[in-house]
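J.: Prediction below, plus the sequence it came from.
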Amino acid sequence: MAEATTTGAPEVKAVPDTVTAAFEDFMEAFEAFKDVNDRRLGEIEQKLTADVVTRDKMERINRAMDDQKAVIDQLVLKKARPALGGRAEISDDMTEHKAAFDAYVRRGEEGGLRELDVKAMNAGVGGDGGYLVPPETDTEIGRRMSHVSPMRALSSVRTVSSAVLKKPFAISGPATGWVAETAARPQTGAPQLSELSFPTMELYAMPAATQGLLDDAAVDIEAWLAGEVDMVFAEQEGDAFIRGDGVNKPKGFLAYDAVADSGWSWGSLGYLATGAAGGFASSGPSDVLINAVYALKAGHRQNATFLMNRKTQGEIRKFKDADGNYLWRPPASAGQAATLMGFPVAEGEEMPDIAANALSIAIGDFRSGYLVVDRTGIRVLRDPYSAKPYVLFYTTKRVGGGVQNFEAIKLVKFSAS
């Protein structure tokens, strides 16, 4: 019989002071979630339907878990940011560049950076195109972006000095065979080669500062600039790596042709259908996840990671195996990933929600399957004229990306076939 009164879901508490406290709240919510979901499954078994009170309570707990996980992610991200300029070993050249860049940002003095460019014989660098940020600032921006963008953290990252990276790839591999020790070696067939092209596109941000902020010697200008651009860069490129159309931006893996895995061929990504449009199959809903895992070759499967958004992950939290064990398991500690059937789960909010024909789940060896291409350097152009009395900092980086191995990533499609 249904409960007469409803016990509310665990409330999302005020932001905890420590990552440990936030993680403890998350684990408490997960234990409550399991209790309510077990009750829901028992009601379905007895009455063929779950009580609406039980369903509502479970969904509230599910949402609370998502909110608490977001708090943990923010705390871990804040903790991961190291202080700029705190490195023990900084070369004279780096110190010189840092001082010249600080003078440029604060007062618009270009002389020091121009001299450094002449020393380095950089071509096409100047006030009209901006100046490169110091290497340590570039590194810290890249590190923080890896914490924010799941695809950058999962994928291979290649740094280049040209506008386009062209990569030959052997589709079939070299031909081989067995021969006796003294037998003639017949000529083998040539491997099938495919050339993949990864152009870099320009990503920009334009933070603004008052002259008073720039004149304040206590303000770490490089840290301020990094904090202004790293998050927006990460959000923009994270979206592009997943669903970008390749026009003036990287091509996301969801923009490639997706075909049923039984008919997969090079140049497209294979998908496994759930068996129901806009949802999981009513019978054996988790079977499609198992099929997707084993659609990967063994070498890719051992390095595989699930990628989905939080709403999709909330649905999968309810699944159990034949022995009554939950397939989704919470992180072992703060800062680590949850697991699904033993494989890490990365949260990509750019992945589509569950809907008819949506490709809402991906699993793959993304380090083999997707390539991020960074062109060396982040450039800053100081503009004190366009928005007076504010000083604008037109900050650009060039980045590209695309699938480099089409058999290393599989998708789950929410369709009947």
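T.: Perfect, I can see it now.

J.: all contacts plus neighbour counts: C-alpha atoms, from now on.
T.: OK.

J.: ok, and for the helix or strand encompassing residue 311, which residues are buried?
T.: Using DSSP states H and E, residue 311 sits in helix 310-316. By 16 or more other C-alpha atoms under 10 Å, the buried positions in helix 310-316 come out as 310, 311, 312, 313, 314, 316.

J.: likewise stretch 399-417?
T.: Buried, per 16+ other C-alpha under 10 Å, within stretch 399-417: 399-415.

J.: ok, now stretch 215-230?
T.: 221, 222, 223, 225, 226, 227, 228, 229, 230.

J.: Helices - which of those residues land there?
T.: 221, 222, 223, 225, 226, 227, 228, 229, 230 (DSSP state H).

J.: hang on, the last one packs against residue 147?
T.: No: with contact defined as C-alpha atoms under 8 Å, residue 230 does not reach residue 147; the gap is 10.4 Å.

J.: rewinding a little: in strands, which of the buried residues of stretch 399-417 appear?
T.: 399, 400, 401, 402, 403, 409, 410, 411, 412, 413 (DSSP state E).

J.: can you tell me which residues contact the residue nearest the centre of the chain?
T.: Residue closest to the mean C-alpha point of the chain, counted by C-alpha atoms, centre = their mean, is residue 150 at 1.6 Å. By C-alpha atoms under 8 Å, 6 or more residues apart in numbering, residue 150 lies in contact with 238, 346, 347, 348.

J.: Residue 127 too?
T.: Applying C-alpha under 8 Å, 6+ apart, the residues contacting residue 127 are 110, 381.

J.: Touching, residue 29 and residue 59? I think so.
T.: No: the pair residue 29 / residue 59 is not scored as a contact, 11.7 Å apart, by C-alpha under 8 Å.

J.: Those two - which one has more neighbours?
T.: Shown here are residue 29 and residue 59; by other C-alpha atoms under 10 Å, residue 29 has more neighbours (22 against 17).

J.: Is it correct that that one falls within a strand?
T.: No: counting by DSSP: H, G, I helix; E, B strand; the rest coil, one finds residue 29 to be helix, located in no strand.

J.: Below is structure B, check it against A:
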Amino acid sequence: MSLFERLARVHEERGRAVEELRALAGATEGREPTAYETQVEQRLTKAIADGDAQIRELLAEGQRAQAAAEVADRAHPAGPAGEDRGLTSQMDERLCGLLDGEVRSAEFTLAESRNLNRTEDPDVKKRDVYGRLFEYIRDLSSVMTAGAEILRTESGEDYYWPKVTAYSAAALVGEGQTIPASEPKFGQHVRISARKYGLTIRATYEILADANFDLASFLVRQAGPGFADGFNRLFLTGKGNAENEPQGLFSHGQVGKTLAASTAITADELIDAYHSMQSQYRAGASWLMHDLTAAILRKLKDNDGRYLWQPSLQVGQPDMLLGKPVYTDTAVPQIGTGAKFIAFADLSRGYLIRFAGPLRIDRSEHVDFDKDIVAWRFLQRMDGIVTDDRAIRLVQAADA
């Protein structure tokens, strides 16, 4: 079965579970569900969450397959008469040198653009090591997927970003009258640093000597998700400078709605959270929450009996809640006493991620010399900060 067919099947099964859950919610409205109905509800909720996870895994599998194919094409391109032309990318030559021991350390950069937002260059081809690694990081990070602004700087000195407190506004001007000045107002600049993060991948000599697979692509596929998971958790819940971490979205965002209960949320409270943000920010806002929170919100209805949650009809596109995209992530806090567990945010205006300097890869045969193991160390500097408090609104459960 092809990847597309598997995606379509999972999406169809997930859609049926959503409709069954909605039918069950309608049948039990106004009364307590029976024990059997509760079991059915739990089964359907789990099926929907599992479907979401499978869809993400299948989409990631497709991206990995595409990356591996592109690496293989570059590594062994056939010439006009079948002659192997060798590598076409200097980046890949250096990566292969790291694999066979000719190179001990190398730095890789993405030279195409200073800004790494998907919207700026939608046709990134994973042309080099940094590009392929960054694709994994971006696609597996919910904060980045939801639209956070991404900046790349050549060096790692502290970077100061203006914090806007008011924007320019036009005014009606009569004929011959002076055009009034209107300038944006800036608060105190916020400092974004360059914190170092790394991971190490080890392999035995036998694997290197006998490998019949694309080792370069394998290393990138391992490092990419590893960085993505580590970075994304910090973008969500990092403590900030006090703990030498990025400013997490849920640690530094502003609370827009506090619930009346500690373990439940109503449709009216969710609507209140939506309107706690100014209209000019709502235009580009999206929801970010844990998968289990999403399972709860799928059953909420408005006062007219209409579901607030609208499942996506297109594979790979996010569901909609109150007309805004929903992104789920298991690193987001779950509902509980005092927990900030839902974010409604325009991350393109409210959160900045910085990648500083090149990706550095080092090779060593000495780390586990007595075990005949080769190690590759991946290092990257990055940071994340909240840049506009008005663009982020959190939902917080009651303290008791």
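T.: Great, that's in hand. Note that the structure is predicted; figures quoted are calculated from it, not measured.

J.: ok, back up a step: could I get the buried residues of stretch 215-230 of structure 1 as a markdown table with distance to residue 327 of structure 1?
T.: Listed next are these as a markdown table, based on distance: C-alpha to C-alpha, whole Å:
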| residue | distance to residue 327 of structure 1 |
| --- | --- |
| 221 | 47 |
| 222 | 45 |
| 223 | 42 |
| 225 | 43 |
| 226 | 39 |
| 227 | 38 |
| 228 | 39 |
| 229 | 38 |
| 230 | 35 |
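
J.: what are the ranges of the helices in structure 2?
T.: 3-27, 35-75, 90-100, 129-140, 142-145, 205-210, 215-237, 249-252, 267-275, 279-282, 291-297, 347-350.

J.: For these, give me TSV that also has distance to residue 185 of structure 2.
T.: As requested, these are exported to TSV (distance: least, C-alpha to C-alpha, whole Å):
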stretch	distance to residue 185 of structure 2
helix 3-27	46
helix 35-75	41
helix 90-100	44
helix 129-140	32
helix 142-145	27
helix 205-210	58
helix 215-237	27
helix 249-252	21
helix 267-275	24
helix 279-282	16
helix 291-297	37
helix 347-350	15
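
J.: which residue lines up with residue 270 of structure 1 in structure 2?
T.: Under the alignment (TM-score structural alignment), residue 270 of structure 1 pairs with residue 255 of structure 2.

J.: counting residues per strand, which one in structure 2 is longest?
T.: Every strand in structure 2 considered (DSSP E), the longest is strand 351-368.

J.: For that strand, buried residues please.
T.: Buried, per 16+ other C-alpha under 10 Å, within strand 351-368 of structure 2: 351-365.

J.: Which of the residues you listed sits closest to residue 371 of structure 2?
T.: For the buried residues of strand 351-368 of structure 2, the minimum distance to residue 371 of structure 2 (C-alpha to C-alpha) is 9.8 Å, reached by residue 365.

J.: Could you find the counterpart of residue 241 of structure 1 in structure 2?
T.: Match for residue 241 of structure 1 (TM-score structural alignment): residue 235.

J.: And for residue 410 of structure 1?
T.: That one, residue 410 of structure 1, aligns with residue 393 by TM-score structural alignment.

J.: Settle this for me: that match is touching residue 346, isn't it.
T.: No: counting by C-alpha under 8 Å, residue 393 of structure 2 stays clear of residue 346, with 9.2 Å between them.

J.: Quick check: the gap between residue 355 of structure 2 and residue 199 of structure 2.
T.: For residue 355 of structure 2, the distance to residue 199 of structure 2 (C-alpha to C-alpha, to the nearest Å) stands at 16 Å.

J.: cool, residue 10 of structure 2 as well?
T.: 33 Å.

J.: Residue 19 of structure 2 too?
T.: 43 Å.

J.: got it, and residue 322 of structure 2?
T.: Taken as C-alpha to C-alpha, the span from residue 322 of structure 2 to residue 199 of structure 2 is 40 Å.

J.: Kindly report the same for residue 61 of structure 2.
T.: 22 Å.

J.: just to revisit the earlier point, quick one: which of the buried residues of strand 351-368 of structure 2 is nearest to residue 287 of structure 2?
T.: For the buried residues of strand 351-368 of structure 2, the nearest to residue 287 of structure 2 is residue 351 (14.1 Å; C-alpha to C-alpha).

J.: got a list of what the equivalent of residue 391 of structure 1 over in structure 2 touches?
T.: Matched across to structure 2, residue 391 of structure 1 falls on residue 374, judged by TM-score structural alignment. By C-alpha under 8 Å, 6+ apart, the contact set of residue 374 of structure 2 is 202, 203, 204, 205, 363, 364, 365, 366, 367, 368.

J.: Kindly report the same for residue 145 of structure 1.
T.: 152, 230, 231, 233, 234.

J.: again, 10 Å this time
T.: Contact analysis of residue 145 of structure 1 by C-alpha atoms under 10 Å, 6 or more residues apart in numbering lists 77, 139, 152-153, 229-235, 237-238.

J.: ok so, going back, between residue 10 and residue 199 of structure 2, which one's more packed in?
T.: Applying other C-alpha under 10 Å to residue 10 of structure 2 and residue 199 shows that residue 10 carries more neighbours, namely 20 against 15.

J.: Not counting its neighbours along the chain, what's nearest the more buried one?
T.: residue 51 (6.1 Å; C-alpha to C-alpha, 6 or more residues apart in numbering).

J.: what's near enough to touch that neighbour?
T.: Contacts of residue 51 of structure 2 by C-alpha under 10 Å, 6+ apart are 7, 9, 10, 11, 12, 13, 14, 15, 17, 45, 57.

J.: Tell me the buried residues within these.
T.: 7, 10, 11, 14, 15, 17, 45.

J.: residue in structure 1 matching the last one?
T.: Think residue 45 of structure 2. By TM-score structural alignment, residue 45 of structure 2 lines up with residue 62.

J.: Relative to residue 37 of structure 1, how far out is its match?
T.: Taken as C-alpha to C-alpha, the span from residue 62 of structure 1 to residue 37 of structure 1 is 10 Å.

J.: Check residue 131 of structure 1 too.
T.: For residue 131 of structure 1 relative to residue 37 of structure 1 (C-alpha to C-alpha), the value is 56 Å.

J.: repeat for residue 221 of structure 1
T.: From residue 221 of structure 1 to residue 37 of structure 1 the distance is 50 Å (C-alpha to C-alpha).

J.: now the end-to-end length of stretch 175-183 of structure 1.
T.: By C-alpha to C-alpha, one end of stretch 175-183 of structure 1 lies 17 Å from the other end.

J.: And the contacts of that stretch?
T.: In contact with stretch 175-183 of structure 1 (C-alpha under 10 Å, 6+ apart) are residues 185, 186, 187, 188, 189, 190, 191, 192.
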